[in-house]
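*Asks:* with the input below, show me the fold.
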Amino acid sequence: MSDELIPLTPSEGVERFLAHRKPSVAKSTYHNNKTVLEHFLAWCREDEVENLNDLNGRLMADFVTWRREQVEPITLQKNLSAVREALGYWADIDAVQQGFRERVHAPEVPDGSEARDIKVAPEQAREVIAYLDRFQYASREHVIIGMLWRTCMRLGALRSIDVDDLRPEKHAVYLRHRPQSETPLKNGSKSERWVWLGPNLSQIIEDYVEHHREDSEDEYGRKPLLSSRFGRLSETAIRNCCYRMTQPCVLEDCPHGREPRTCEAVGEQSLPSKCPSSKSPHAFRRGAITDHLNRGVPPEVVSERADVGLDVLYKHYDARRPDQKMDVRVEEFLKSKFDDKSEQ
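*Replies:* Here you go, the predicted model:
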């Protein structure tokens, strides 16, 4: 242990880091960091690390090995990113050596293992929306699924919308960053934008607000679009809606050989995410972005609509096959009246 370092227990170090982190990041990022560091603290207890000053390269390699046995490589990479952030902060307050964060190495992730492979396919989205059009028109579920698929927006952005944010005369919604009332947007005020919904989805939302929306306010006196009798709908409730509506047994027989009466993913007290085929809100976002690109919407337009940088869009969201990308380029050539004979 270096004489220049000031002793700090892992639990106090995590507490200090989270307090430092909380005002500057989105709520979801904060909770992700907190969860990861709870695992780090569990490892510290198991390996009897009682002072952050004692951390060294070998110990951190042991932590990486310990965590690797519990999660997939891509999850491990994301976990270690949060740990590096904490190590950087601890170095600033003299709990670990400066530059120590650079000694934490994540395993290589094989090409194609990024989570962009997990997405809702256009065919599935259309089938679910057609079912809702017919059997649950203008329901809260209808609005959630329609909004996620049509707009490519994040769960947090969808949850943040108030009734007053709707712009029916333009068939649009205005997304606003309001961290003071617990509805921040992912990239802060830079995420504020108008999003076009189209006349069909706008009508569904208008009918939902008029006939089916729970008339309630949140604790800040705002009227959330997605409401329950308790106020603004929780992120968990939105996730569960997506999980339930993407269970195959909603539309057909269960492909997993399960019986609805005994399945842990079906029913009032169920855990819908336990269905192997269920999809999260983020899977809707990935699928919707890919579908926009396949339909020939320029990447720059998708980038602004979905509030995602082009580099991130191509790396994490663009799940098109190479031939699908070519098909879009061919369409653009045809629109420009490009004549290959002129090249001969």
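
*Asks:* all contacts plus neighbour counts: C-alpha atoms, from now on.
*Replies:* Will do.

*Asks:* could you grab the helix/strand/coil label for Gly221?
*Replies:* coil (DSSP: H, G, I helix; E, B strand; the rest coil).

*Asks:* let's see this one next, to set against the first:
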Amino acid sequence: MDSARDELFSGTVSVDKVIEFYLETNPWDVQPTTITSYRTRLRHFQQFCEEQDIQDLSEIQPSHTDEYHNFLRNKSQLTSRKSIKSCLASLRKFFRYCERREVFEQGFHKYVILPSITKTENGGDTWLPREEAKEIVEYLGKYEPFSKEHLIWALLAETGVRQSTLHAFDLEDYNSEERYIDVVNREETGTRLKNGDAGQREISISSEAAEALDGYIQAKRNDITDEYGRDPLLTTSNGRLQKSTIRQYVYAWSRPCAIGKECPVGEDPETCPAAQTNNAAYDCPESVSPHPVRRGYITHLRANGVPTADVISDRCDASPDVIEQWYDMCKKSERREARRSYVEGL
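*Replies:* Model (predicted):
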């Protein structure tokens, strides 16, 4: 086996064979889903090499990296700078592997320049898939149990409430025995709901979310009142937790590297500026604010056939029309299948 490996990296270093070997051996020990993403992205590089009649990896020159960037810009299926950056990041990581195998000189991967992506370029339709939100909750439950961060993520991922609603919760709003939270409009004492009294409702929660709430209240919550004499659910030593702090916690823990996942855009967490402090988390192109968590939760409900008018609208305090226009990231085919599963067998 070792001689076969040595043969692969001696003489003519085949682009296709080395990429396939790289993906099969998984030198970075990443998840199978990540390997699938690498395969899709590196296929563009293989197409580029084919067009340029490059069969030997060692023929790649620094100028080819700029030409490849331009090649990606002209690909019709890559419609955003973020998609292009992901392809370049995967190539950069592959080149780092090739440096280890002495195909390229050390540092060659740095010729692959990653474009900067702003939050605006990420678009107004950003959303965090429910599965990713659950991963974050599970990580915090294991490594930061009953912390404010754990509770904030558990409630956002579980209920899809707005940041302002989470900020408004009082201790008395939580019913541990029956597992629900009463959403109350208290405009006169500083916490108006977005839709005022019309936004008042009771939200049921799972036993896991209730466990996070109970643990936080018993072990971590500061026993303190706010300036109105109310007992906030989420507190600091000075009073009610600020909305800006809730937002910061969401940005911080939605960075993939924060929960031990590989950076999708190829940055090293040891040196990436956005990975050094929570205050810098906004600069990570993968981090999100609370609203995409809400959008991902509603999309999850819709994708699973939960009735919009009777359930989602009331639970999430948004009209069916608003949900249809702004919150549902499902494809038409996914909506169709969700409706099918809901009505079949009735």
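
*Asks:* how about the residue nearest the centre of structure 1: what's its closest non-neighbour residue?
*Replies:* By CA atoms, centre = their mean, structure 1 has its centre lying nearest to His282, at 4.5 Å. Once flanking residues are discounted, His282 of structure 1 sits nearest to Arg154: 6.9 Å by CA to CA, 6 or more residues apart in numbering.

*Asks:* map the one you found onto structure 2.
*Replies:* In structure 2, the residue paired with Arg154 of structure 1 according to TM-score structural alignment is Arg162.

*Asks:* surely its match meets Arg294?
*Replies:* Yes. If you go by CA atoms under 8 Å, Arg162 of structure 2 and Arg294 touch, sitting 6.9 Å apart.

*Asks:* joint contacts of those two?
*Replies:* Leu156 (CA atoms under 8 Å, 6 or more residues apart in numbering).

*Asks:* so which of the two has more stuff around it?
*Replies:* Arg294 (25 against 19; other CA atoms under 10 Å).

*Asks:* dump the residue contacts of Ile161 of structure 1.
*Replies:* Leu175, Arg176, Pro224, Leu225, Leu226 are the contacts of Ile161 of structure 1 under CA under 8 Å, 6+ apart.

*Asks:* the same query, at a cut-off of 6 Å, please.
*Replies:* Applying CA atoms under 6 Å, 6 or more residues apart in numbering, we find Ile161 of structure 1 in contact with Leu225.

*Asks:* with Lys223 of structure 1 as the reference, measure out to it.
*Replies:* Note on Ile161 of structure 1: its distance to Lys223 of structure 1, by CA to CA, to the nearest Å, is 9 Å.

*Asks:* residues in contact with stretch 220-235 of structure 2?
*Replies:* Looking at what lies outside stretch 220-235 of structure 2 - CA under 6 Å, 6+ apart - the contacts are Phe169, Asp170, Leu171, Gly239, Arg240, Leu241.

*Asks:* the residues you listed into JSON lines, with extra columns for distance to Lys17 of structure 2 and secondary structure?
*Replies:* Shown next, in JSON lines, are the contacts of stretch 220-235 of structure 2 (distance: CA to CA, whole Å; DSSP: H, G, I helix; E, B strand; the rest coil):
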{"residue": "Phe169", "distance to Lys17 of structure 2": "57", "secondary structure": "coil"}
{"residue": "Asp170", "distance to Lys17 of structure 2": "60", "secondary structure": "strand"}
{"residue": "Leu171", "distance to Lys17 of structure 2": "61", "secondary structure": "helix"}
{"residue": "Gly239", "distance to Lys17 of structure 2": "61", "secondary structure": "strand"}
{"residue": "Arg240", "distance to Lys17 of structure 2": "59", "secondary structure": "strand"}
{"residue": "Leu241", "distance to Lys17 of structure 2": "55", "secondary structure": "coil"}
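
*Asks:* would CSV of the residues you listed with distance to Tyr251 of structure 2 be doable?
*Replies:* Below are these laid out as CSV (distance: CA to CA, whole Å):
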residue, distance to Tyr251 of structure 2
Phe169, 21
Asp170, 24
Leu171, 25
Gly239, 22
Arg240, 20
Leu241, 16
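
*Asks:* so which of those comes closest to Asp321 of structure 2?
*Replies:* Closest to Asp321 of structure 2 out of these is Phe169 (26.7 Å), distances taken as CA to CA.

*Asks:* regarding Glu177 of structure 2, what is its secondary structure?
*Replies:* Classified using three-state DSSP, Glu177 of structure 2 is coil.

*Asks:* mind checking what it lines up with in structure 1?
*Replies:* By TM-score structural alignment, Glu177 of structure 2 lines up with Glu169.

*Asks:* could you measure from its match over to Ser227 of structure 1?
*Replies:* 23 Å.

*Asks:* was I right to think Ala138 of structure 1 contacts Tyr208?
*Replies:* Yes. When contacts are counted by CA atoms under 6 Å, Ala138 of structure 1 is listed as touching Tyr208 (4.5 Å).

*Asks:* looking at those two, which is more packed in?
*Replies:* Ala138 (24 against 20).

*Asks:* ok so, going back, of the contacts of stretch 220-235 of structure 2, just say which sits nearest to Asn122 of structure 2.
*Replies:* Leu241 (28.3 Å).

*Asks:* number of nearby residues for the nearest residue to Ala280 of structure 2 once chain neighbours are set aside?
*Replies:* Counting by CA to CA, 6+ apart, the nearest residue to Ala280 of structure 2 once its immediate chain neighbours are dropped is Ala274, at 4.8 Å. Ala274 of structure 2 has 19 neighbours, counted by other CA under 10 Å.

*Asks:* Ala274 of structure 2 contacts Asp283, doesn't it?
*Replies:* Yes. With contacts counted by CA under 6 Å, Ala274 of structure 2 reaches Asp283, the gap being 5.4 Å.

*Asks:* quick revisit: compare Glu169 and Ser227 of structure 1 (neighbour count), which wins?
*Replies:* Using other CA under 10 Å, the more surrounded residue of Glu169 of structure 1 and Ser227 is Ser227, with 20 against 8.
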